[in-house]
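K.L.:
coordinates for the following, if possible.
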Amino acid sequence: MSRSKRLTDAERMEIVRAAAEGVSTSVLAERFGVSVRAIQYTLKADAERRTDAAIPVSAVSVKVTAEELASFDAVLTAAGIESRAEGLRRLIQAAGGVFVPDAQMAAEMARYRASLHEVGNGVVQMARQMTQANRTGRGAGSEFTELRLAQMRGLARFILDSADEIDLLLRRRRDAMQLQATAALREFAHAAE
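P.N.:
Reported below is the predicted structural model:
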């Protein structure tokens, strides 16, 4: 096998086609009389060429509500982008860090998860005590004291407050992501001018 052999453009195209069909690099190297590394380099160069050419080959389809579509159209208009396809393309290209959950959100969600876990344990224990009271014939009335009622009300209040806090947290995160996405659209709109 000669390492100094140079592949022609036609051979390179044949290598790319054969590799796409599943032919291994070692078989291709033997067939074309070059090293495995030369085959790998040819395939890598072709992949980079396709990336650089940025030929759209994938389609995105998503169903949204009428309100979501109207909001998206308003953002596109404000950014000076003429089509939804171009807006989506720009968002996808700029999505590097926009849609990644941040550390603060992860920490808050972990805190809520731990709190809800504690609440769940408390509810399970109360339910066990009430079930045991029913089994022993003492009746739920003797176990279901004012203290238990106050605890149940407190747990219900905690769960409702937690749900409100989680909703607020997620709304803030969504608003921050919307601002970042709008900024990305504006940046691309200005770059296109």
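
K.L.:
CA atoms for contacts and neighbours, from now on please.
P.N.:
Fine.

K.L.:
please report how far residue 183 lies from residue 189.
P.N.:
Look at residue 183 and residue 189: by Cα to Cα, to the nearest Å, they are 10 Å apart.

K.L.:
likewise for residue 36?
P.N.:
According to Cα to Cα, residue 36 and residue 189 sit 44 Å apart.

K.L.:
and if you look at residue 91?
P.N.:
In terms of Cα to Cα, residue 91 sits 11 Å off from residue 189.

K.L.:
again, but for residue 78
P.N.:
Distance from residue 78 to residue 189, by Cα to Cα: 10 Å.

K.L.:
so which of these two has more stuff around it?
P.N.:
Under the criterion of other Cα atoms under 10 Å, the comparison of residue 78 against residue 189 puts residue 189 first, with 18 against 13.

K.L.:
mind checking how far the more buried one is from residue 79?
P.N.:
Taking Cα to Cα as the measure, residue 189 and residue 79 are separated by 6 Å.

K.L.:
before we go on, could you also do this sequence so I can check it against the first one:
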Amino acid sequence: MSRGRRLTETERLSIAEERSQGVAAGDLATRYGVSLKSVYNAANHAADRQTANGSRPKVIGVRVSPKELQRFDAALARYGVLHRSDALRCLILAADDILRPDEGMTDELRNLSAALNRVGNNVNQVARRLNEAKLKGERLPYTPASHAEIRDLAVLVFDMADQIQEMFRARRRQLNLEVTKALAGLARLQAEQVVEHGAE
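P.N.:
Presented below is the predicted three-dimensional model:
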């Protein structure tokens, strides 16, 4: 048989069952006339071939630039992941954790926005009084209180910039933890397969 032939669904399920019972991947590859990679793919993904209601799995695709793909592969390499499709499957399964909104960050941004609106309204009032006085040819009413409002706005803007930067850093750390958790088992499994393949 050709080493490049396609396995049937029944063969894939049989391979997965035999691998779970400890049959060597090399023996299965020889018996079914396929590559070791085909055996590993069948074993790794058999559980995903059918959902609880028996429907067929869906194939999805996405277009990316060569640079985006290079960055993705580099990221997978840092996690020790060998196959894009395995990584994408893990990330899809972990999407609920990875993509869950950060409610704490949302609340903090809402509070910062409210504070900015309050101070911004005060500064708008100062600007309006100055503009009206200028149009009437009157002395500009820029008081110490006006100066304090402008200073408060500047302080708030700089504080907000620092707080937002720290929130995004914290969010990134959390996302890195979720991605690491999602891909950790896959990297271990692939490392075991590489060792097993070398021993056969």
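
K.L.:
superposed, what's their TM-score?
P.N.:
The TM-score (TM-score structural alignment, normalised by the length of structure 1) is 0.61; 141 aligned residues with a Cα RMSD of 2.9 Å.

K.L.:
and the gap between residue 174 of structure 2 and residue 101 of structure 2?
P.N.:
Counting by Cα to Cα, the gap from residue 174 of structure 2 to residue 101 of structure 2 is 11 Å.

K.L.:
more neighbours: these two, which one.
P.N.:
Each of residue 174 of structure 2 and residue 101 has its neighbours counted (other Cα under 10 Å); residue 174 has more, 14 against 11.

K.L.:
in structure 2, which residue is closest to the centre?
P.N.:
Centroid-nearest residue in structure 2, with Cα atoms, centre = their mean: residue 98, separated by 5.7 Å.

K.L.:
contacting residues around the residue nearest to residue 12 of structure 1 when sequence neighbours are not counted?
P.N.:
Nearest non-adjacent residue to residue 12 of structure 1, counting by Cα to Cα, 6 or more residues apart in numbering: residue 42, 6.5 Å away. Shown in contact with residue 42 of structure 1 (Cα atoms under 8 Å, 6 or more residues apart in numbering): 12, 15, 16.

K.L.:
now check structure 2 for the residue matching residue 42 of structure 1.
P.N.:
Aligning on TM-score structural alignment leaves residue 42 of structure 1 without a counterpart in structure 2.

K.L.:
where does residue 42 of structure 1 fall, secondary structure wise?
P.N.:
helix 36-53 (DSSP states H and E).

K.L.:
just the buried residues of that helix, please?
P.N.:
36, 38, 39, 40, 42, 43 (16 or more other Cα atoms under 10 Å).

K.L.:
how close does the fifth one sit to residue 31 of structure 1?
P.N.:
When you say that, I think you mean residue 42 of structure 1. Residue 42 of structure 1 is 14 Å from residue 31 of structure 1, by Cα to Cα.

K.L.:
likewise for the fourth one?
P.N.:
In this structure, residue 40 of structure 1 and residue 31 of structure 1 are 14 Å apart, going by Cα to Cα.

K.L.:
just the helices in structure 1 please.
P.N.:
Secondary structure of structure 1 (DSSP state H): helices at 9-20, 25-32, 36-53, 66-79, 84-94, 103-135, 140-143, 146-192.

K.L.:
could you tell me where the second one falls in structure 2?
P.N.:
Using TM-score structural alignment, helix 25-32 of structure 1 corresponds to no residues of structure 2.

K.L.:
how far does that helix sit from its chain's centre?
P.N.:
39 Å (Cα atoms, centre = their mean, to the nearest Å).

K.L.:
contact partners for the equivalent of residue 166 of structure 1 over in structure 2?
P.N.:
In structure 2, the residue paired with residue 166 of structure 1 is residue 164, using TM-score structural alignment. Contacts for residue 164 of structure 2 (Cα under 8 Å, 6+ apart) come out as residue 109.

K.L.:
can you rerun that using 10 Å?
P.N.:
105, 108, 109, 112, 170 (Cα atoms under 10 Å, 6 or more residues apart in numbering).

K.L.:
can you flag the buried ones in the residues you listed?
P.N.:
Buried among the contacts of residue 164 of structure 2 by 16+ other Cα under 10 Å: 109, 112.

K.L.:
report the two of the contacts of residue 164 of structure 2 separated the most.
P.N.:
Greatest spacing in the contacts of residue 164 of structure 2, by Cα to Cα: 112 and 170 (16.9 Å).

K.L.:
verify the contact between residue 180 of structure 2 and residue 188 for me.
P.N.:
No. Judged on Cα atoms under 10 Å, residue 180 of structure 2 makes no contact with residue 188 at a distance of 11.8 Å.

K.L.:
if I look at these two, which residues touch both of them?
P.N.:
residue 79.

K.L.:
what sits against whatever residue of structure 1 lines up with residue 63 of structure 2?
P.N.:
Matched by TM-score structural alignment, residue 63 of structure 2 corresponds to residue 61 in structure 1. By Cα under 10 Å, 6+ apart, residue 61 of structure 1 lies in contact with nothing.

K.L.:
same check, this time on residue 172 of structure 1
P.N.:
105, 166, 178.

K.L.:
wait, isn't the first one in contact with residue 173?
P.N.:
Yes. Judged on Cα under 10 Å, residue 105 of structure 1 makes contact with residue 173 at a distance of 7.8 Å.
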